[in-house]
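Novice: Here you go, sequence then predicted model.
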Amino acid sequence: MALTISHSAHASMLAISRDTAPNEACGLLFGNSSHIETCVPTANVAPDRTRHFEIDPAALVAAHRAARDGSGPDVIGYFHSHPNGLARPSAIDAASAASDGRIWAIVASEAITCWCDGPDGFEPLSYVVAQG
């Protein structure tokens, strides 16, 4: 799958992750299956935010509800950071995955990698940052 990320979404994920360290940042990705248009940070409600992330369930439910009723954009995936790790899914990420085809963007060391959460686990996605 060819994926593009808007310049603003790419820059925001990096900035949010830097600003949240040493805790893990997390949030929602909006757009369509081939383009991440925006990212919106959410509260990380995990008990140990330095090692794990859990998107605020209220924010997640509200975003999906708005997408369903047409008042909000489509939720195409999630992003989070690994402040002390690699920009790839961890064992905890794999255990938490829903295998629903959504995009996961993972930020670490000023790098972003993207993954499709498919039925057979995470598949890497290549992307380009759209200028403008």
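Specialist: Sure thing, it's come through.

Novice: can we go C-alpha only for contacts and neighbour counts from here?
Specialist: OK.

Novice: So Val40 sits against Leu29, correct?
Specialist: Yes. Val40 is within contact range of Leu29, at 6.6 Å (criterion: Cα atoms under 8 Å).

Novice: before we go on, here's another structure to hold up against the first:
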Amino acid sequence: MRPVYTLHRTALAEIIRATRQAAPEEACGLLFGADRQIHSAVATANVADDPLRHFEIDPVRLIAAHRAARAGGLGIVGYFHSHPNGLAQPSATDQASAAGDGRVWAIVARGRITLWKDAPSGFEPLSYDTVEG
């Protein structure tokens, strides 16, 4: 059985907002929480050379988020990005750039959001429930 994550509606709303705002480019951002709980999402600039086809989270924002987590803030659970013209599953590019670090990737496409664990052996699908918060 796949691990069940909890995605708070405020995080879900931010992911959807960021995806709509970035279109037709890929949106991207950070997921914060702990213990299979995704409490919040924060959109970041997509600094990829070709943001219509790829994403790269702004490294300045990523480093700042790691520092905030070390100072007692919520930890980085993972990342989100959109596939404006694709499927809500890891692309070949996603698989090639994955670190295998166990973080969660939320992928948005055509109004659908899926969660994936970036496992050392490749992406594994995750199930989730949404809750208020």
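Specialist: Here it is on my side, so go on. Small disclaimer: the values here were computed from a predicted structure and weren't measured.

Novice: Just the TM-score for the two chains, thanks.
Specialist: After superposition, the two chains reach a TM-score of 0.96 (TM-score structural alignment, normalised by the length of the first structure), with 131 aligned residues with a Cα RMSD of 0.9 Å.

Novice: center of the second structure - which residue?
Specialist: In the second structure, the centroid-proximal residue (Cα atoms, centre = their mean) is Phe80; its distance is 1.7 Å.

Novice: so what corresponds to it in the first structure?
Specialist: Aligned counterpart of Phe80 of the second structure in the first structure: Phe79 (TM-score structural alignment).

Novice: In which helix or strand does its match reside?
Specialist: If you go by DSSP states H and E, Phe79 of the first structure is part of strand 75-81.

Novice: check the fit of that strand onto the second structure and give the mean distance.
Specialist: Superposing on the second structure and averaging over aligned pairs (mean Cα distance after the TM-score superposition for the first structure), strand 75-81 of the first structure comes out at 0.4 Å.

Novice: and that strand, what does it pack onto?
Specialist: Contacts defined by 3 or more Cα pairs under 8 Å, 6 or more residues apart in numbering; DSSP states H and E place strand 75-81 of the first structure against helix 7-20, strand 26-32, helix 57-69, strand 103-108.

Novice: by contact count, what packs against the longest one?
Specialist: Judged by 3+ Cα pairs under 8 Å, 6+ apart, the packing partners of helix 7-20 of the first structure are strand 35-41, strand 75-81, strand 103-108, strand 127-130.

Novice: Please repeat the previous calculation with a cut-off of 7 Å.
Specialist: Applying 3 or more Cα pairs under 7 Å, 6 or more residues apart in numbering; DSSP states H and E, one finds that helix 7-20 of the first structure contacts strand 35-41.

Novice: In the second structure, what range does the strand it packs on match?
Specialist: Using TM-score structural alignment, the partner range for strand 35-41 of the first structure is residues 37-43.

Novice: residue contacts, the residue nearest to the centre of the second structure?
Specialist: Phe80 of the second structure makes contact with 28-31, 105-107, according to Cα atoms under 7 Å, 6 or more residues apart in numbering.

Novice: separation between the nearest residue to it once chain neighbours are set aside and Thr10 of the second structure?
Specialist: Distance criterion Cα to Cα, 6 or more residues apart in numbering; nearest residue to Phe80 of the second structure, sequence neighbours excluded, is Ala106 at 4.4 Å. Using Cα to Cα, to the nearest Å, Ala106 of the second structure is found at 14 Å from Thr10 of the second structure.
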